[in-house]
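**Q** Quick one: sequence and predicted model below, then my questions.
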Amino acid sequence: MAASSMEILATIQAIQTAEISLVRISSPILMIFGNIGEILNIIIFVQRTFRNNSCAIYFLAASCVRLIFINFTIFLNDLSIGYNIDPARTSMIFCKFKFYLTFLTAILPLSFIILACFDRLMLSSLSVRTRSWSQPRFA
């Protein structure tokens, strides 16, 4: 019985070591490619041709929020899991702020995409009054 519990502990420790190694390797790669992709999205949606499109405004907002998500949440998770540095352990205020910002930046891009879908739905309506709601000033 003792040998099997020792094997289980060794397996758990090996899994934890693999997780730490995976986070240390993959997080910087995800951050680099994520930042490049979101910055390119922002560059595209800021162009003059897209400023008059309300749907592009929603996608621009989603890209900005995802950029914050990548640089804040993934970075803090990388520090916490990969290097055992977690400021949320010592500060209750930072813990609450981290939880709030993580939740907010995870939900907002989805909400913006749903709003863009509603915007396209209104634009395709037969009613002129409904189509008038699909404007950049309302977005």
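**A** Cool, got the structure.

**Q** hey, let's count contacts and neighbours off CA atoms from now on
**A** OK.

**Q** what are the ranges of the helices in this structure?
**A** Under the criterion DSSP state H, the chain contains helices at 2-46, 48-51, 54-69, 75-77, 83, 92-123, 128-131.

**Q** Packing partners of the third one?
**A** Read it as helix 54-69. helix 2-46, helix 48-51, helix 92-123 (3 or more CA pairs under 8 Å, 6 or more residues apart in numbering; DSSP states H and E).

**Q** Okay, one more to line up with it:
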Amino acid sequence: MNNKSIESLDFISDQLNKYLAPIIFLSGTVGNIMNCLVLSQRTLRSNPCAFLFLASSFIDLISILIGLPTRILAGWHLDPTNTINWACKTRAFIVFSTRTMAIWLIALATIDRWLISSIDIHRRH
């Protein structure tokens, strides 16, 4: 790649961080809070699948609240993780581990639903 291509990609990245990341931040935060409110209802507390989705929504909320603000700041070249080494490492650990946990919780919910819908009665219990 030449310098012109790299500059173009940097510009596109900055624009996405400035304008798309705040939309994702707001919609993701509101959506995950609403999921947490709905899935923590008394009628759903005894459902293991609802519990797994509740945990996934809570963990996704943590990922959004920790990961996206620094991406938004990076759009204006104000990212503190560029200069504070421990903040960069902590943010990376939290974001990657919460993303992984959320995916595994959804996979477990899928397995739970598959077992519940199985024809074999021994798998249902």
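**A** It's in. Please read all numbers here as calculations on a predicted model, not as lab measurements.

**Q** TM between them?
**A** Between these two chains, after superposing, the TM-score reads 0.83 (TM-score structural alignment, normalised by the length of the second structure); 122 aligned residues with a CA RMSD of 2.0 Å.

**Q** ok, back up a step: using TSV, lay out the helices of the first structure together with mean neighbour count.
**A** Below are these laid out as TSV (neighbours: other CA atoms under 10 Å):
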stretch	mean neighbour count
helix 2-46	14
helix 48-51	12
helix 54-69	20
helix 75-77	16
helix 83	13
helix 92-123	15
helix 128-131	13
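
**Q** quick one: which of the helices and strands packed on helix 54-69 of the first structure is nearest N77 of the first structure?
**A** With CA to CA, the closest approach to N77 of the first structure among these belongs to helix 2-46: 8.7 Å.

**Q** Please state the offset of that closest one from the chain centre?
**A** Relative to its parent chain, helix 2-46 of the first structure has a centroid offset of 15 Å by CA atoms, centre = their mean, to the nearest Å.

**Q** Could you do stretch 95-105 of the second structure as well?
**A** How far stretch 95-105 of the second structure lies from its chain's middle: 7 Å, per CA atoms, centre = their mean.

**Q** contacts for that stretch?
**A** 52-53, 55-57, 59-60, 62-63, 66-67 (CA atoms under 8 Å, 6 or more residues apart in numbering).

**Q** TSV for the helices and strands packed on helix 54-69 of the first structure, including distance to Y83 of the first structure?
**A** Formatted as TSV, these follow (distance: least, CA to CA, whole Å):
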stretch	distance to Y83 of the first structure
helix 2-46	8
helix 48-51	42
helix 92-123	18
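
**Q** out of these, nearest to S80 of the first structure?
**A** With CA to CA as the measure, helix 2-46 is the member of these nearest S80 of the first structure (9.8 Å).
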